[in-house]
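Chemist: Just the structure for this:
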Amino acid sequence: MASKCMQKPHAIFLPCPAQGHIMPMMHLAKILHSRGFHITFVHTEFNHLHLIRTGAIDPTVEIEGFCFEAIPDGLPQPADANALPDSTESTMSIFKHGLATLRELIRRINGDSQGGPPVSCMIRDAFMSVAQPIGDEFGIPDVAFWPMCGGSFMGFFHIDELIQRGYLFKDANCLTNGYLDTCIDWIPAMPGIRLKDLPTFIRTVDPNDIMLDFSIKVAQTLLKASAIILNTFDELDHEIIEAANHKFRLQRTYTLGPLFALCNQIPNDNLNSVKSNFWKEEMECIEWLDKIADDTVVYVNFGSLAVLTPEQMKEFAWGLANSNHPFMWFIRPDLVSGGSAILEREFLEETKGRGLIAGWCAQKQVLDHPSVGGFLTHNGWNSTLESIHSGVPMLCWPFFGDQQMNCRFACTVWGNGMEIDSDVKISERERVEGAIKELMEGEKGKEMRKNAMKWKEKARKAVEVGGPSHISFDRLVNDLLVMKR
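Modeler: Next up, the predicted model:
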């Protein structure tokens, strides 16, 4: 047997069990694997089986130095085999049911000479904060992965201070009486930030709210982490990350984004067959785009978690139809609350020939297509970062979590986004129609497109050899080899 000093480093990955968290962690796992790390990627039992069903994981294919494990989340199986459990419930349930299995998994790996080298570090999603003590138990570095933008990173660090300063909601009227527009002028590197831009978990009148308490603990465990990895790049978020490093005395932060682009730098990637999409990709959409003129298509996708009411679905559809622009709209099976996402026959007839409705596709491939001229998005961080890297301007319709922060920065700092204004006293369909026309035809849309192309160049340079994200990754690899708990 090889001596301990000759063994490969072994990183065990623990993502939050949601699509938008798993994907960037998979990219990180792949690029570490390309640098000689043995990888154990841990899914929940439900997600693992679901990914096998969709073909994202092929259990018959063995890849040297890269393996999957599963831990229970304790939730009942959905009646619909294609339905996904609520990601928040799944995360909270892992805290009760999955950690004992994770401990046993690490013990098994460390005691089994045939199961790969001993675990040398744990790379966990920042939202899997309850796993933080495991690093102490096994004497391995606890490396936290932050899956959002720098603004949200700073925002989460200040939730506790917001409460201490008395900014917690007094009553439900705070949602509608203008209180959300309150400017917070004391958070470093974020001038002009408002309550409405901060993580939506603060929007509660209950000081004991579960998600509020959870968010505070996420930030607290970040301060204890051996290192923090962020899926962003320096030119986009440098000032904020530096301010956070200074204020909270963070010793090791690594900006590696966009991770999907850094992952594409891997030569002869033998992990191309390993994916992390919860839904099967419909590649016919690329063939449809090939027939459409450049910069004319509005691409629409609300991500993997956002949910519309049936009325919102109807209003949005007709706003899209009335804009008279060709569009591609990805509609998940669970996009509409309380029922299936069925569109009216009149809408389908009205948009026949200029609209494509699909279930799911490789989003980055769509955004890179020359026919796509704009992206109507919920502003999840993965979607926002992919849009930046592709140089596609965004129409922003954020729902919850960190999406409001991403929207704020796209619209007021980066200049490549425009929010669909919910305060305008017209119908929802008219707001959608007007925003699409401004994006695709108006002067503001032209300016957004110029800014989007500038950020595209910066994002692509970040991951090139010698670029800041590439250099940061080299530093991470070297540090992980010597890092101690």
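Chemist: all contacts plus neighbour counts: C-alpha atoms, from now on.
Modeler: Noted.
Chemist: residues near residue 239, how many?
Modeler: Under the neighbour criterion other Cα atoms under 10 Å, residue 239 is assigned a count of 16.
Chemist: go on, residue 262?
Modeler: Neighbours of residue 262 using other Cα under 10 Å come to 22.
Chemist: just checking, what packs against the helix or strand containing it?
Modeler: Element membership of residue 262 [criterion: DSSP states H and E] is helix 259-263. Judged by 3 or more Cα pairs under 8 Å, 6 or more residues apart in numbering; DSSP states H and E, the packing partners of helix 259-263 are helix 19-34.
Chemist: mind checking how far the helix holding residue 262 is from the chain centre?
Modeler: Distance of helix 259-263 from the chain centroid (Cα atoms, centre = their mean, to the nearest Å) equals 14 Å.
Chemist: what does that helix rub up against?
Modeler: Applying Cα atoms under 8 Å, 6 or more residues apart in numbering, the set of residues contacting helix 259-263 from outside is 24, 27-28, 30-31, 231-232, 256, 460, 463-464, 469-470.
Chemist: Could you list the buried residues of the helix or strand that it is followed by?
Modeler: Toward the C-terminus, helix 259-263 is succeeded by helix 284-289 as the next helix or strand (DSSP H and E). For helix 284-289, a neighbour-count test (16 or more other Cα atoms under 10 Å) marks 285, 289 as buried.
Chemist: Which other helices and strands does helix 284-289 contact?
Modeler: Under the contact definition 3+ Cα pairs under 8 Å, 6+ apart, helix 284-289 sits against strand 355-358.
Chemist: So which elements touch the strand it packs on?
Modeler: Looks like strand 355-358 contacts helix 284-289, strand 327-330 (3+ Cα pairs under 8 Å, 6+ apart).
Chemist: returning to what we had before: please produce a markdown table containing the contacts of helix 259-263, extended by neighbour count and distance to residue 439.
Modeler: As requested, the contacts of helix 259-263 are arranged in a markdown table below (neighbours: other Cα atoms under 10 Å; distance: Cα to Cα, whole Å):
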| residue | neighbour count | distance to residue 439 |
| --- | --- | --- |
| 24 | 23 | 29 |
| 27 | 20 | 31 |
| 28 | 24 | 34 |
| 30 | 25 | 36 |
| 31 | 23 | 36 |
| 231 | 24 | 27 |
| 232 | 26 | 25 |
| 256 | 26 | 30 |
| 460 | 19 | 24 |
| 463 | 26 | 29 |
| 464 | 15 | 31 |
| 469 | 27 | 31 |
| 470 | 22 | 33 |
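Chemist: Proceed likewise with the subsequent sequence, for comparison:
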Amino acid sequence: MGSKSGVHVLVVSFPPSQGNVNPLLRLAKCLASKGLLVTFSTTELIGQMMQKYNSCINTTTTVGDGQLRFDFFSDGSNVDELKCYELDAFMQSIDKNALMHQMETVGKDSFTHLINKQAQEGRPVSCIISNTFTPWALDVAAELGIPSAVLWIESFAVYSAYYHNFHGSASFPTIARPDLPVHLPSMPVLNPDEIPSFFLHPSSPYLGLRDAILGQFKNLSKAFCVFVDSFEELEHEIIESMSNLSPLKPIGPLFKSPQVANSSVRGDM
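Modeler: So this is what the prediction gives:
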């Protein structure tokens, strides 16, 4: 079943964390409420986790003037073997770097198949919106000739840090110089403990996740827009400094998005 407008937006979320699923699901519900058909997609394992708390995931749900549905793809994991895990236990049990590599190989092909299936079933995808950990989704969209965008779930300030790190337009702490201060446009000088150390510090144990985020910047030319979960009044100067570098659009804060009718779907896992 399609939307009245004929527009079908496919949003894709990864990895399995509430902090990634919830903002994208809020955006999906906002888009659906405007009269669009929106498909929320993630891996089969995350889908099973979500189904524990959402009986409506197996059906198409009316949200405002549009519809929201779910469709899942394989990342190569043994779903039956892992389905007994709760989210926290699952995240502690896996090699996150290996998981990201697996997603880019097995998951990418499975995601392509899922997109083709939409057309075969009469609801071709009009646009793909991915989050920051799925840079390969932009590759798939480009290969299939589908417009794509990215949802950045952190602030413009954090986006600026990753952008300038990727492009080498600012210096960041290194193993040789761990105390190096960071100078970014329209921001005060940052000490090493004030940058996103989870990924950008040289001692970060999550290099696979970091590489996935930075890989998104390599692919941003394939996206028509980067939606940022922030707002103009909060970060006006930083937004101005980035306006000529990336196609950015503030759409936040998503957690304050107005409640829409018949929207009981949640991202609990």
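Chemist: quick revisit: the helix holding residue 262 of structure 1 vs structure 2, average offset?
Modeler: On superposition with structure 2, the mean distance recorded for helix 259-263 of structure 1 (mean Cα distance after the TM-score superposition for structure 1) is 2.1 Å.
Chemist: ok, back up a step: so for residue 205 of structure 1, which of the helices and strands packed on strand 355-358 of structure 1 sits nearest?
Modeler: The minimum distance between residue 205 of structure 1 and those falls on strand 327-330, with 35.2 Å, by Cα to Cα.
Chemist: equivalent range in structure 2 for the helix or strand following the closest one?
Modeler: Remark: after strand 327-330 of structure 1, the chain's next helix or strand is helix 345-350, criterion DSSP H and E. Counting by TM-score structural alignment, helix 345-350 of structure 1 pairs with no residue of structure 2.
Chemist: Tell me how far the aligned residue in structure 2 for residue 197 of structure 1 lies from residue 230 of structure 2.
Modeler: Using TM-score structural alignment to pair residues, one finds that residue 197 of structure 1 aligns to residue 194 in structure 2. As judged by Cα to Cα, to the nearest Å, residue 194 of structure 2 and residue 230 of structure 2 stand 19 Å apart.
Chemist: ok, now residue 156 of structure 2?
Modeler: Taking Cα to Cα, one finds residue 156 of structure 2 at 7 Å from residue 230 of structure 2.
Chemist: Ok, residue 15 of structure 2 next?
Modeler: From residue 15 of structure 2 over to residue 230 of structure 2 (counting by Cα to Cα), the distance is 21 Å.
Chemist: so residue 219 of structure 2 touches residue 141, yeah?
Modeler: No. Assessed by Cα atoms under 8 Å, residue 219 of structure 2 is found out of contact with residue 141, at 11.1 Å.
Chemist: Just the element for the residue mapped onto residue 141 of structure 2 from structure 1, please.
Modeler: By TM-score structural alignment, residue 141 of structure 2 lines up with residue 135 in structure 1. Under the criterion of DSSP H and E, residue 135 of structure 1 resides in helix 132-138.
Chemist: which residue lines up with residue 225 of structure 1 in structure 2?
Modeler: Looking across to structure 2 (by TM-score structural alignment), residue 225 of structure 1 lines up with residue 223.
Chemist: and that match, what does it touch?
Modeler: Counting by Cα under 8 Å, 6+ apart, residue 223 of structure 2 touches 138, 147-150.
Chemist: What degree of burial does residue 100 of structure 2 show, as a neighbour count?
Modeler: 21.
Chemist: Which strand or helix spans it?
Modeler: helix 96-102.
Chemist: What is that helix packed up against?
Modeler: helix 207-219.
Chemist: List the buried residues in the helix it packs on.
Modeler: Quick answer for helix 207-219 of structure 2 (16+ other Cα under 10 Å): 207-217.
Chemist: now stretch 237-249 of structure 1
Modeler: 239-244.
Chemist: what about the helices in the stretch 51-200 of structure 2?
Modeler: 79-82, 87-93, 96-102, 108-120, 135-144, 156-167, 197-200 (DSSP state H, counting those that start in this stretch).
Chemist: Residue 108 of structure 1 -> structure 2?
Modeler: Using TM-score structural alignment, residue 108 of structure 1 lines up with residue 117 in structure 2.
Chemist: Could you measure from that match over to residue 57 of structure 2?
Modeler: On the measure of Cα to Cα, residue 117 of structure 2 and residue 57 of structure 2 end up 18 Å apart.
Chemist: ditto for residue 113 of structure 2
Modeler: For residue 113 of structure 2, the distance to residue 57 of structure 2 - Cα to Cα - is 20 Å.
Chemist: same thing with residue 175 of structure 2?
Modeler: 46 Å.
Chemist: In terms of neighbours, single out the busier of these two.
Modeler: Taking other Cα under 10 Å, residue 175 of structure 2 and residue 57 do not tie; residue 57 has more neighbours (20 against 9).
Chemist: so who does that one touch?
Modeler: Taking Cα under 8 Å, 6+ apart, one finds 50-51, 69-70, 265 in contact with residue 57 of structure 2.
Chemist: if you look at the residues you listed, which of them are in strands?
Modeler: Using DSSP state E, the subset of the contacts of residue 57 of structure 2 located in strands is 69-70.
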